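A.B. asks: Build me a model from this:
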Amino acid sequence: MHLSDTHLDQAGAPDADGADGTAALRLLLNELAYLDGLDAVIVTGDVADDGSREAYTRADELWSGYAGRRGAEVFYTTGNHDERTAFGEVLGSGPTARGCVCGSGG
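C.D. replies: Coordinates of the predicted model:
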């Protein structure tokens, strides 16, 4: 499964314009509860809208719970809204990150 641009934020609630990335992601995962047999969940770009550690933590909790019930791994990549330091601290970064698919060099 691939999803992009979840745009979660620190508050995890509707913003001034009424957008609520957390509620939208929860709704989406609920709607996709019927999917089984996944090998991987790939979340690309703009995981967080505000680059907060809270948003990355919430994203990881939601995605890991969904993927874990299906025996799938979760892989993340950054986008232009993501804050690289917070992203790396919460979700990992580079070839030693959990969930990284890396060659053995041989």
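A.B. asks: hey, let's count contacts and neighbours off CA atoms from now on
C.D. replies: Noted.
A.B. asks: Now L25. Nearest residue, chain neighbours left out?
C.D. replies: Counting by CA to CA, 6 or more residues apart in numbering, L25 lies nearest to T6, which is 6.9 Å off, once chain neighbours are set aside.
A.B. asks: OK, contacts around that neighbour?
C.D. replies: Applying CA atoms under 8 Å, 6 or more residues apart in numbering, one finds that T6 lies in contact with G21, T22, L25, D46, V47, A48, D49.
A.B. asks: Verify the contact between Y56 and V47 for me.
C.D. replies: Yes. Contact criterion CA atoms under 8 Å: Y56 and V47 qualify, at 7.0 Å.
A.B. asks: would you list every one of the strands in this protein?
C.D. replies: Secondary structure of the chain (DSSP state E): strands located at 2-4, 40-44, 73-77.
A.B. asks: Would you mind measuring the gap between the ends of stretch 7-27?
C.D. replies: Between the start and the finish of stretch 7-27 there is a gap of 14 Å, counting by CA to CA, to the nearest Å.
A.B. asks: Please go through this structure and pick out the longest helix.
C.D. replies: helix 53-68 (DSSP state H).
A.B. asks: got the angle between it and strand 73-77?
C.D. replies: 140 degrees (axes from the mean of the first three to the mean of the last three CA atoms, to 10 degrees).
A.B. asks: I'd like to know how many residues surround C102.
C.D. replies: C102 has 10 neighbours, counted by other CA atoms under 10 Å.
A.B. asks: Give the other helices and strands that the longest helix of the chain contacts.
C.D. replies: Applying 3 or more CA pairs under 8 Å, 6 or more residues apart in numbering; DSSP states H and E, we find helix 53-68 packed against strand 40-44, strand 73-77, helix 84-91.
A.B. asks: let's see this one next to it:
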Amino acid sequence: MARFLQLTDLHVVGKGMLCSNVLDTRSILRDAVNRLLELRPALDPLDAVLITGDVSDDGSRDSYAFARTHLERLGLPLFLVPGNHDARDPMRAAFAGQEWMPKNGLIDWQAQIGDTQLVGLDSLVEGQGGGQLRGDSLAVLSDVLADNDDGPLIIMLHHPPIQTGICFMDAIGLENADALGAVLEGSNRDVTVIAGHVHGVHHGKIGGHVVATAPAICSGFALDRRDNATVGFLKGPTGCAVIDTGPGGIWSAVSLDPFDGPFSF
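C.D. replies: Coordinates of the predicted model:
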């Protein structure tokens, strides 16, 4: 068994900037890490932090340097995949030195934490909001599944391979989710697919396996299934997730919004 903290959609901007002219995502990340350090006694033991994309909002080197500085305050190994707002080369440079980080090409990788295997898949198509898994990425996953390891497997990518009902986000989702489903179909591995992008908690299945998206660090999207739903974000709810890969396979959302309590019943 292993226990992971899943963070997603930090959308950090360069110094002096605001994300979407509204959010001070540098301060939001700093405060989120402060809150997580307060929560550590309740969440530990944690083995690593899994970050499912959109570390940066503008792809700037300054945003990645700021993000790494604060993420490292958690004192845990970091594993990342890029999101649609990220830029591969600045991300690669900022997180150079990580054993799992490829020196070039797509940011696909695999790692082992205890009995749990991690696979990161790069769904970024630079210059567009939607995502795609290339043949090389799907081949990485196929090779992992072919190993017949019987331990838990977590697959990380930014764009969720499920439809959430939020039309404006589903329109820029994973273009070839069916290809991922075909690779996963028939596998007897204990597989969990985790993603970000949709700034909220959504559970589904692909190829017979669980998919879970985590709340975002910086903002939220309303669950509004109407075709004419307003396109935009909310300042909350914000949060993250904790994943246990034991026999129960527990995935738990953690709120990072201010609250009072606990109060006695």
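A.B. asks: TM value for the aligned chains?
C.D. replies: Once superposed, the chains reach a TM-score of 0.78 (TM-score structural alignment, normalised by the length of structure 1), with 100 aligned residues with a CA RMSD of 2.9 Å.
A.B. asks: ok so, going back, overlap of the contact sets of Y56 and V47 of structure 1?
C.D. replies: L8.
A.B. asks: still on that earlier bit, could you look over the strands of structure 1 and pick the most buried one?
C.D. replies: Comparing these by mean neighbour count (mean count of other CA atoms under 10 Å), strand 73-77 ranks first with a mean of 21.
A.B. asks: contacting residues around that one?
C.D. replies: So strand 73-77 of structure 1 is contacted by 39-45, 63-64, 67, 91, 99-100 (CA under 8 Å, 6+ apart).
A.B. asks: Please apply the same query to stretch 18-36 of structure 1.
C.D. replies: Applying CA under 8 Å, 6+ apart, the external contacts of stretch 18-36 of structure 1 come out as T6, H7, L8, D9, G12, A13, P14, L62, Y66, R70.
A.B. asks: what does the first one align to in structure 2?
C.D. replies: In other words, T6 of structure 1. Counting by TM-score structural alignment, T6 of structure 1 corresponds to L10 in structure 2.
A.B. asks: What is the nearest of the contacts of T6 of structure 1 to P95 of structure 1?
C.D. replies: V47 (19.3 Å; CA to CA).
A.B. asks: Show the contacting residues for that closest one.
C.D. replies: S4, D5, T6, H7, L8, A55, Y56, A59, T78, G79, H81, D82.
A.B. asks: now with 7 Å?
C.D. replies: V47 of structure 1 is in contact with D5, T6, H7, L8, Y56, D82, counting by CA atoms under 7 Å, 6 or more residues apart in numbering.
A.B. asks: Now for those residues: which two are most distant?
C.D. replies: Greatest spatial distance in these: D5 and Y56, 12.5 Å, computed using CA to CA.
A.B. asks: out of these two, which sits in the more crowded spot?
C.D. replies: Using other CA under 10 Å, the more surrounded residue of D5 of structure 1 and Y56 is Y56, with 27 against 18.
A.B. asks: corresponding residues in structure 1 for stretch 204-220 of structure 2?
C.D. replies: On structure 1, no counterpart of stretch 204-220 of structure 2 exists by TM-score structural alignment.
A.B. asks: What of stretch 244-258 of structure 2?
C.D. replies: So stretch 244-258 of structure 2 is aligned with nothing, judged by TM-score structural alignment.
A.B. asks: any idea how far the spatially most central residue of structure 1 is from G51 of structure 1?
C.D. replies: In structure 1, the residue lying closest to the centroid (CA atoms, centre = their mean) is A59, at 4.6 Å. From A59 of structure 1 across to G51 of structure 1, the span is 12 Å (CA to CA).
A.B. asks: what residue of structure 1 matches up with D62 of structure 2?
C.D. replies: D62 of structure 2 maps onto E54 in structure 1, by TM-score structural alignment.
A.B. asks: How many neighbouring residues does that match have?
C.D. replies: By other CA under 10 Å, 18 other residues sit near E54 of structure 1.
A.B. asks: OK, contacts around it?
C.D. replies: Q10.
A.B. asks: which one in structure 2 is aligned with T22 of structure 1?
C.D. replies: Counting by TM-score structural alignment, T22 of structure 1 lines up with R26 in structure 2.
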